[in-house]
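A.B. asks: Just need the structure, nothing else, for what follows:
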Amino acid sequence: MTTLRIGYESYWMLSAASGPYPPLPPDSVTEVDAVVVGGGITGLSTAWELARAGRSVAVLEADRIAGGVTGHTAGKLSALHGFVYAPIRDTHGPDAARLYARSQRDAVEHAARIAEQLGVDCELERRPAYTFVESPDHADEMRDEADAAREAGLDATYVTGTGLPFAVHGAVRLPDQIQFHPRKYLLALAADLRRRGGVVYERTRVVGLDQGEPCRVTTENGAVVVARDVVVATHYPVFDRALMFSRLSPRRELVIAATVPESADPGGMYLTPERNTRSVHTAPYPFRPGHRLLVVTGEKFAPGTDGIGSVNARYERLAAWLHERFPQAHLVHRWATQDNDTTDLVPYIGRFHPAAHHTYVAAGFGGWGMSTGILAGRLLAAHITDARLPAWAGLYDPVRLHPRETPALLRRQTDVAKHFVAGRLSPSYVDSPDEILPGTGAIVRIGGRRCAVHRTAEGEIRALSARCTHLGCLVRFNDAEGAWECPCHGSRFDVDGSVLQGPATRPLESRDDLSG
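C.D. replies: As a prediction, this is how the structure comes out:
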């Protein structure tokens, strides 16, 4: 049997290798009907739907397909999204809650049909999904959510017993949801996309968008793709044509995975908002017979807002909870994922801005990117092919602005302003690079400029500009993942300055001269 390399990396990435796709040749010009920017679940789903409809399509991915947020997700497909149906009902009305439920439920079933149609071995398993609470303080809220989900058309029930090895005070249960291997699913989708005539380019970062007729997309190596339609599916939009930077709040979430005996499988997918979120489900684990992989997610935080050592502390809290609740668990992996919340709980999927005719966007999935990415692919393809739009299209329209959204939007802008100003007024985190320990990083003022300084495990110093190349906020170091993060809009950079995650498209500038 193959031996899986154990480490602090995503299990989905380690257990589903893929041959590389080529980059777009420098200074080349490619013409297609549609170009999709981003090769995650939204981008690949959209491209596949378009190719199936007979359109020529190109996917441009800055790194590796199914390897960014999608490759680091928890791997759940469900229409039960924690506490969401009661808030949507109260904010947008009961019809909106019904449309949300219908769209998410249809996405789950659409994925199952695709997997069966393509014969994808993506370890798809049907399981009930639960949202639960342990404290009686949230019992009324839980009952209200169960009522709202049921009124929205889901087969949801309120229960007090689950398959978890500890007592819960109450839970919403939704049967027949899906847990699967997201990367295996998407790699099969990409392979079928190519069979249908689509093209996929990796290591091809898009830096420019001209919304003319036709549209033109430009990459960092000077290549150009000309297309009638453009879809921006980069998780956080790399272009701000609809003021989405003011309406999206990035958040990071930690994931740990452990082996447990098959007898310890709780038999479902579980989520509680308590303790800063705890999510639990299992997956097949062929590397240890008689065991399954228990995937635990939680400890949400805004990128770039934790102090030195605190992200590692979050991992420790998550692991302590795992071992307390599942004593037989043996930790084998850890990773992290990221998503964005909208100001009114509903994702943005559709026209990029009010004047857009051929540019589209999908963003703000609120931690539920698997089902939402699949429904986004169907919706965006319908827009582009002039097919009949589903009844729920208007719910997700990015151009909307609900009056009740205003307070959340103002809070978001206040938070960004605080990060932007505080980063310039507060003192440097350390006074000298000599204070930085191996494997860590900190902001240091050198020659009147704040620098992002990292010391490698071997003791080598690397200095970069501390100013995010997106809109200029000062980055901070994530000790657990060895990355620089922007607290304003969630851009992430490697210790060499290269972009790990947008919306930034340019690397942090080097500051080789530490003497200033």
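
A.B. asks: For the rest of this, base every contact and every neighbour count on C-alpha atoms.
C.D. replies: OK.

A.B. asks: can you pull the contacts of the closest residue to residue 474 other than its chain neighbours?
C.D. replies: Closest residue in space to residue 474, ignoring its immediate chain neighbours: residue 467 at 4.7 Å, by Cα to Cα, 6 or more residues apart in numbering. By Cα atoms under 8 Å, 6 or more residues apart in numbering, residue 467 lies in contact with 473-475, 508.

A.B. asks: one more to line up against the first:
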Amino acid sequence: MRGSGGSYWMESAPPPEARAPLEGDLVADVVVVGAGVVGLCTARELTRAGRDVVVLEAGRIAAGMSGRTIGTLTSLHGLRYADLSRRRGAEAAALYADAQEDALRQAVSLCAELGVDAELERRPAYAYTRDEAGVAEIRAEAAAAAEAGLRATAVTETDLPYPVAAAVRVEDQLQFHPRRLLLAVADDVVAHGGRVHEGTRVTGLREGAECRLALEGGATVHARDVVLATQFPLRCHRTLLMRLSVRRELVVAAAVDERHAPYGMYWTPDDDTRSVRTAPLGGGRRLLIVAGEAFEPGSGGVRERHARLEAWARGHLPGFAEAPRVHRWAAQDVHTVDGLPYVGHEHPDTQHVHVATGFGGWGLGNGIAAGRLLTAHVTGAPRPPWTELFDPRRLLPVREVPEVVRRQTTVARDYVAGRRSGRRCTHMGCELGFDDADQTWECPCHGSRFAADGTVLQGPATRPLED
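C.D. replies: Have a look, this model is predicted:
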């Protein structure tokens, strides 16, 4: 393989000096578990609303999935609007679009207010197909997105270096450097009285008149409200657990001459899904970023998947093949049965434990929107119009029950297999698979990840692997 690196966002915005872990007991108004886009945006709004907020992060700030996205913030989420309009009606699609557009506005406002150079660029976003059989679907998406309030049109011309059969184009979307923005948000949380602790893993949560969180080192944190911003929730009620699944997606990136760099942001369901965007490097160069090859955690063959994705980039995008160095990394996303996020009360009987999950690959915009919604839940402020659309307690449509059954059958299979094997997840006992690229053990059921030595890298697992 050519010279390679990991996540470009992590390398180009390395972690600042570590914030001290929490080693003693603590009392706060609100505890936010997780310091990615959801956790930090929620904490920022809560501190500005006058709440005493503590953020607990098991690793480093914005070093999990928020540091491994491709950095696009767009209201065009694949072919979401036609499907949403068909299943829930045009009003639901309009509410979803409203949430995404609000997130775009918030991102621009954050960069300006915090004075951070997050390489914010306004670019059009496209969803396209090269297959004539997919043209009708693309045109239906353009019509549904326009009806939902987006500046969407159906086109046949793009600035990609190959022809397309049809595309949806949405104007004035955003691409940016996610870590630069989130590190600035973390500083702002502290500047407004919040406390942020890295290297602090939460291992348990008990809800009551006062919530109690147990920490790995033995300390206890008491709070009135808890926000679980850990991608897959640390604690997950059975009514929510059965509706979630996890997928991983690979990313490759390389520097190219800016003359070869596509201007827009692109997504296609073709070729096992591909996403393309660029980022500024200076000196007449741009970073060409390509994502795709989605797969179930632990299913193996990751090196081969990376090779396929890189081969696609070399074959379709001028300049990629000549780059001396390729960045390779992976992102992980939680998906819901109905394609809509879960943001709000964790289950029907709780008032003080809140979750944000199920962004399905579109975590930056949905994460920013979640911060506003979760803050409204905690403070009692007026809630945004998309509150019910994202409510984790929403009823599951009858037609989506078969998908839930299918997913639970898969989980049961992995759980039973785990009973027979020696390497199983410490969360719920599912059989683990090995990632030969990252050299990690991964759980296909709920997405926990472990280092080769058994150390927990990503929850919901909180205990290391047993020998």
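
A.B. asks: Near the alignment partner in structure 1 of residue 396 of structure 2, how many residues? Count them for me, please.
C.D. replies: Using TM-score structural alignment, the partner of residue 396 of structure 2 in structure 1 is residue 402. Residue neighbour count, defined by other Cα atoms under 10 Å, stands at 11 for residue 402 of structure 1.

A.B. asks: do the same with residue 112 of structure 2
C.D. replies: Residues near residue 112 of structure 2, counting by other Cα under 10 Å, number 12.

A.B. asks: Equivalent analysis for residue 137 of structure 1, please.
C.D. replies: When neighbours are defined as other Cα under 10 Å, residue 137 of structure 1 has 10 of them.

A.B. asks: Just give me the neighbour total for residue 132 of structure 2.
C.D. replies: Residue 132 of structure 2 sits with 10 neighbouring residues when counted by other Cα under 10 Å.

A.B. asks: what's near enough to touch the closest residue in space to it that isn't next to it in sequence?
C.D. replies: The shortest distance from residue 132 of structure 2 to any residue that is not its chain neighbour, by Cα to Cα, 6+ apart, is 5.8 Å, and that residue is residue 165. Counting by Cα under 8 Å, 6+ apart, residue 165 of structure 2 touches 128-132, 135, 156.

A.B. asks: Just list the residues touching residue 46 of structure 2, thanks.
C.D. replies: Neighbouring residues of residue 46 of structure 2 by Cα under 8 Å, 6+ apart: 52-53, 375, 379.

A.B. asks: For the stretch 101-250 of structure 2, just list every one of the strands.
C.D. replies: In the stretch 101-250 of structure 2, strands defined by DSSP state E, counting those that start in this stretch lie at 121-129, 152-155, 166-175, 195-197, 202-206, 211-215, 220-228, 244-257, listed in chain order.

A.B. asks: post-alignment, the fifth one versus structure 1, mean distance?
C.D. replies: Read that as strand 202-206 of structure 2. Average distance, strand 202-206 of structure 2 versus aligned residues of structure 1 after superposition (mean Cα distance after the TM-score superposition for structure 1): 0.8 Å.

A.B. asks: Looking at structure 2 now, which of the contacts of residue 467 of structure 1 still hold up?
C.D. replies: Compared against structure 2 with both residues aligned by TM-score structural alignment, their matches' Cα atoms under 8 Å, these retain 473-475, 508.

A.B. asks: Can you say which of the strands of the stretch 101-250 of structure 2 is nearest to residue 279 of structure 2?
C.D. replies: strand 166-175 (7.9 Å; Cα to Cα).

A.B. asks: That closest one corresponds to what range in structure 1?
C.D. replies: The aligned range for strand 166-175 of structure 2 in structure 1 is 170-179, by TM-score structural alignment.

A.B. asks: Could you do stretch 55-72 of structure 2 as well?
C.D. replies: Alignment note (TM-score structural alignment): stretch 55-72 of structure 2 is matched to residues 59-76 of structure 1.

A.B. asks: what about residue 49 of structure 1, is that helix, strand or coil?
C.D. replies: Classification of residue 49 of structure 1 using DSSP: H, G, I helix; E, B strand; the rest coil returns helix.

A.B. asks: Wait, it touches residue 378, no?
C.D. replies: Yes. Judged on Cα atoms under 8 Å, residue 49 of structure 1 makes contact with residue 378 at a distance of 6.5 Å.
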